[in-house]
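[1] mind folding the following:
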Amino acid sequence: MPLSDRFDLPHGTVALWKTDETEAELRTLCTAGECAYAAERFSSESRRREWLAWHAALRQIVPEAEPFYLPDGAPAIGNALRIGVSHTEGYAAVFVAKSACAVDIERKERDFLRAARRYLSPEEEALCAETAGALSPGLVWCAKETLYKLAGGKRTDLLRDIRIAGFDLCGPSIHSTVAGKPFRLGTIPHEELHIVFGAAERE
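    Next comes the predicted model:
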C-alpha cells in the first residue's frame, strides 16, 4: 500500500509505511540501484522488503533523496538532511530531520518483559506503574533504542548509560538521559505500534 501515515513535526517528518506489498511491487517504487543493492546485500526476502519499504517511504518525503551510509553505519541523505530508520514486522519508518535523528518502532504485542533485566531498571519499572501504563516497558524499550542510535551505539549500555526519567502526557514525550546528558523524545500514538523519535539539537 502507499504511505500509511505521515507526521510533520517541529523537528522533522516521520513517515510510516505498512509493508503489505510484494517485493516486486516495492521494487517499482525504488531506484534500480536500490533494487540491485537489496538483492546483493540481503538473502532473505523479508529483509529485502523491509529495506525497500523504508526507501519507498523516504521518497514520499524527499523524492530526490539519494541515501548513503556514514562511516559509523548510520543512514543519511544529501541536502543537509539526516535520517533515522526502523522496521518491525509489517512496518517500516523513516524520520527525516536537519540534525542527527533516530526513530524506533516495535509491535505492541511483543513481550518486552522477557528482556527486562537487560534494559529496564527498577526506577523505570516504578515509573511505568506510576503512569498507569501510559509509559509502558515497550515505550521504554523504543526510547532506549532511539537514544542508542542517537549516541552512535558506541560504549552505550541500555541499562547503565541510558535512563528514562519521566513521561509527559501532554506531548506525549519522554524525558531521558544518555550518560547524564538530557534528551527529550517524542512519541506517536498508534493502534499496533510503539513509535518513539528524537533529534539532536542543531549546532
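[2] only C-alpha atoms for contact and neighbour calcs from this point on.
    OK.
[3] which stretches in the chain count as strands?
    Remark: strands assigned in the chain by DSSP state E are 3-9, 12-18, 68-69, 75-76, 82-88, 91-97, 101-107, 162-168, 173-178, 181-187, 193-199.
[4] indicate which one of those strands is closest to C128.
    strand 162-168 (8.9 Å; Cα to Cα).
[5] can you give me the buried ones in that closest one?
    Buried residues in strand 162-168, counting neighbours by 16 or more other Cα atoms under 10 Å, are found at 162-164, 166-167.
[6] between it and strand 181-187, how many degrees?
    Per axes from the mean of the first three to the mean of the last three Cα atoms, to 10 degrees, the angle that strand 162-168 makes with strand 181-187 is 50 degrees.
[7] now distance to R155 too, for the strands of the chain, in a markdown table please.
    Formatted as a markdown table, the strands of the chain follow (distance: least, Cα to Cα, whole Å):
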| stretch | distance to R155 |
| --- | --- |
| strand 3-9 | 30 |
| strand 12-18 | 27 |
| strand 68-69 | 20 |
| strand 75-76 | 20 |
| strand 82-88 | 20 |
| strand 91-97 | 24 |
| strand 101-107 | 18 |
| strand 162-168 | 11 |
| strand 173-178 | 11 |
| strand 181-187 | 15 |
| strand 193-199 | 20 |
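[8] which of these sits closest to F42?
    With Cα to Cα, the closest approach to F42 among the strands of the chain belongs to strand 82-88: 14.9 Å.
[9] what's the longest helix in this protein?
    Longest helix of the chain, by residue count under DSSP state H: helix 45-61.
[10] any chance you could list what contacts that helix?
    Residues outside helix 45-61 that contact it (Cα atoms under 8 Å, 6 or more residues apart in numbering): 3, 13, 15-17, 19, 22-23, 26-27, 29-30, 34-35, 38-39, 42, 65, 85, 87, 91-94, 96.
[11] list only buried entries from these.
    Using 16+ other Cα under 10 Å as the burial test, those include 3, 13, 15-17, 19, 23, 26-27, 29-30, 34-35, 38, 65, 85, 87, 91-94, 96 as buried.
[12] closest to E145 out of the strands of the chain?
    Taking these one by one with Cα to Cα, strand 101-107 is closest: 6.5 Å.
[13] this one next, for a side-by-side:
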Amino acid sequence: MPLYKTITVNPTTKVLIWKIIESYKDLSEGISLTPHCRERVDGMKSDLHQRGFMSVRHLLAEMGYTDFDLYYDELGKPHLRDGKKISITHSYTFSAIIVSNQEVGIDIEMQRPKILKIAQKFTPLEEYRTLANEDALIRKLTMVWGAKESLYKSFAEAGVSFLQNIYVEDFDMESMKTTANVSYKGKNEDYYVWFEEFEGFTGAYALISEKE
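    Coordinates of the predicted model:
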C-alpha cells in the first residue's frame, strides 16, 4: 500500500499523498463504490484516471472513510457526511486528499515548461522577473498555479477568475508557504497555503483563515 506521505497540518487537519504504482485491478480490490461513483469510474477512458480515482478511495480508507461517506454538490465539490471538510486531487502518478474541520483545498501539478505558455492567464508575470533562470520560473509558477487551484476548489463559486479574483501573496520558494485571498461577489476569504515538492511534482494545500 504505497501511502507516500502523511502531513499533519494541525490537530484537526491532515494531508495524505498516494503514489499510484498499482494496476486498476489491484486498486479495486476491497473497495466498494456507490452506484454513482461506479458509473463515473466505468465511464473513464483513461486507465490512469481510473487508477487515480481508485487510489483516492484508499486514501479515504486511511482516514476511516469509505466511498459511501463521500458525496458531491452541484458544483462538483466533495463533502463528507460527518461534516468534516475534504478536498481531492490526482495528477499522473500521485493523488492526495486533505481532511479538516475547516474549509480546505488541495492540488498536485507536474512541473512542466508548458506552464510558461499559460502563465499570463492566471498570474501577472512581471512579479517573477527577478528569478534567476527558467527552471526557477517553472518551479515558482507551478507553485502559484497549484495554490490557485487549491483556493478555487475551497472557495467553490462558479465564475471565479484565477487572474482577477484569486491573489497569492508573493513568497520565498524556500519557505514553502504563503498567504492568499479570494474575493468574488461580496464574498471574501483569507487562506494559509503550504507547498510540497516531490519527484517532479508540486503539491499545494490551502486552509481557510478563521475570522476573529
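[14] circling back: which one among the buried residues of strand 162-168 of the first structure gets closest to E106 of the first structure?
    Nearest to E106 of the first structure among those, counting by Cα to Cα, is I164 at 17.7 Å.
[15] ok, back up a step: pull up the aligned stretch in the second structure for the longest helix of the first structure.
    Taken onto the second structure by TM-score structural alignment, helix 45-61 of the first structure occupies residues 47-63 there.
[16] any idea how far that stretch is from the chain center?
    14 Å (Cα atoms, centre = their mean, to the nearest Å).
[17] buried residues in it, which are they?
    Residues of stretch 47-63 of the second structure classed as buried: 48-60 (neighbour count, 16+ other Cα under 10 Å).
[18] show me which of the residues you listed is closest to V182 of the second structure.
    Among the buried residues of stretch 47-63 of the second structure, V56 lies closest to V182 of the second structure (Cα to Cα), at 26.8 Å.
[19] and that closest one, how far from I20 of the second structure?
    10 Å (Cα to Cα, to the nearest Å).
[20] overlap of the contact sets of the two?
    By Cα under 8 Å, 6+ apart, the residues touching both V56 of the second structure and I20 are S95.
[21] what angle separates the longest helix along the second structure from strand 201-208?
    With DSSP H setting the assignment, residue counts place helix 134-155 as the longest helix in the second structure. With the same axes, to 10 degrees defining the directions, helix 134-155 of the second structure sits at 40 degrees from strand 201-208.
[22] now do the buried residues in helix 134-155 of the second structure.
    Across helix 134-155 of the second structure, burial judged by 16+ other Cα under 10 Å covers 137-155.
[23] number of residues surrounding the aligned partner of I174 of the first structure in the second structure?
    Residue pairing (TM-score structural alignment): I174 of the first structure is matched to T178 of the second structure. Close neighbours of T178 of the second structure, defined as other Cα atoms under 10 Å, add up to 19.
[24] swap in D5 of the first structure?
    Neighbours around D5 of the first structure, by other Cα under 10 Å: 13.
[25] spit out the contact partners of it.
    15-17.
[26] the counterpart of Q164 of the second structure in the first structure: neighbour count?
    Aligned counterpart of Q164 of the second structure in the first structure: R160 (TM-score structural alignment). R160 of the first structure: 13 surrounding residues under other Cα under 10 Å.
[27] how much space separates R160 of the first structure from Y119 of the first structure?
    Taken as Cα to Cα, the span from R160 of the first structure to Y119 of the first structure is 8 Å.
[28] give me the neighbour count for the residue lying closest to A204 of the second structure once chain neighbours are set aside.
    Nearest residue to A204 of the second structure in three dimensions, chain neighbours excluded: F195, at 4.5 Å (Cα to Cα, 6 or more residues apart in numbering). By other Cα under 10 Å, the residues close to F195 of the second structure number 22.
[29] likewise C170 of the first structure?
    When neighbours are defined as other Cα under 10 Å, C170 of the first structure has 6 of them.
[30] just the one 10 residues further on next, same as before
    The number of residues packed near G180 of the first structure is 10, by other Cα under 10 Å.
[31] same deal with the one 10 residues further on?
    Other residues lying near H190 of the first structure total 10 when counted by other Cα under 10 Å.
[32] which residue in the second structure aligns with it?
    H190 of the first structure maps onto F198 in the second structure, by TM-score structural alignment.
[33] what's the distance between its match and W18 of the second structure?
    Counting by Cα to Cα, the gap from F198 of the second structure to W18 of the second structure is 12 Å.
[34] leaving out the residues flanking it, which one is nearest to the counterpart of L70 of the first structure in the second structure?
    Taking TM-score structural alignment, L70 of the first structure has D73 as its aligned residue in the second structure. Excluding its sequence neighbours, the residue lying closest to D73 of the second structure (Cα to Cα, 6+ apart) is H79, at 7.6 Å.
[35] run through the residues that contact L3 of the first structure.
    Per Cα under 8 Å, 6+ apart, neighbours of L3 of the first structure: 15-18, 57, 60.
[36] and if we set it to 7 Å?
    16-17, 57 (Cα atoms under 7 Å, 6 or more residues apart in numbering).
[37] same check, this time on K140 of the second structure
    When contacts are counted by Cα under 7 Å, 6+ apart, K140 of the second structure touches M173.
[38] show me what it lines up with in the first structure.
    Superposed on the first structure with TM-score structural alignment, K140 of the second structure falls opposite S136.
[39] distance of its match relative to E125 of the first structure?
    8 Å.
[40] do the same with K154 of the first structure
    Applying Cα to Cα to K154 of the first structure and E125 of the first structure gives a distance of 25 Å.
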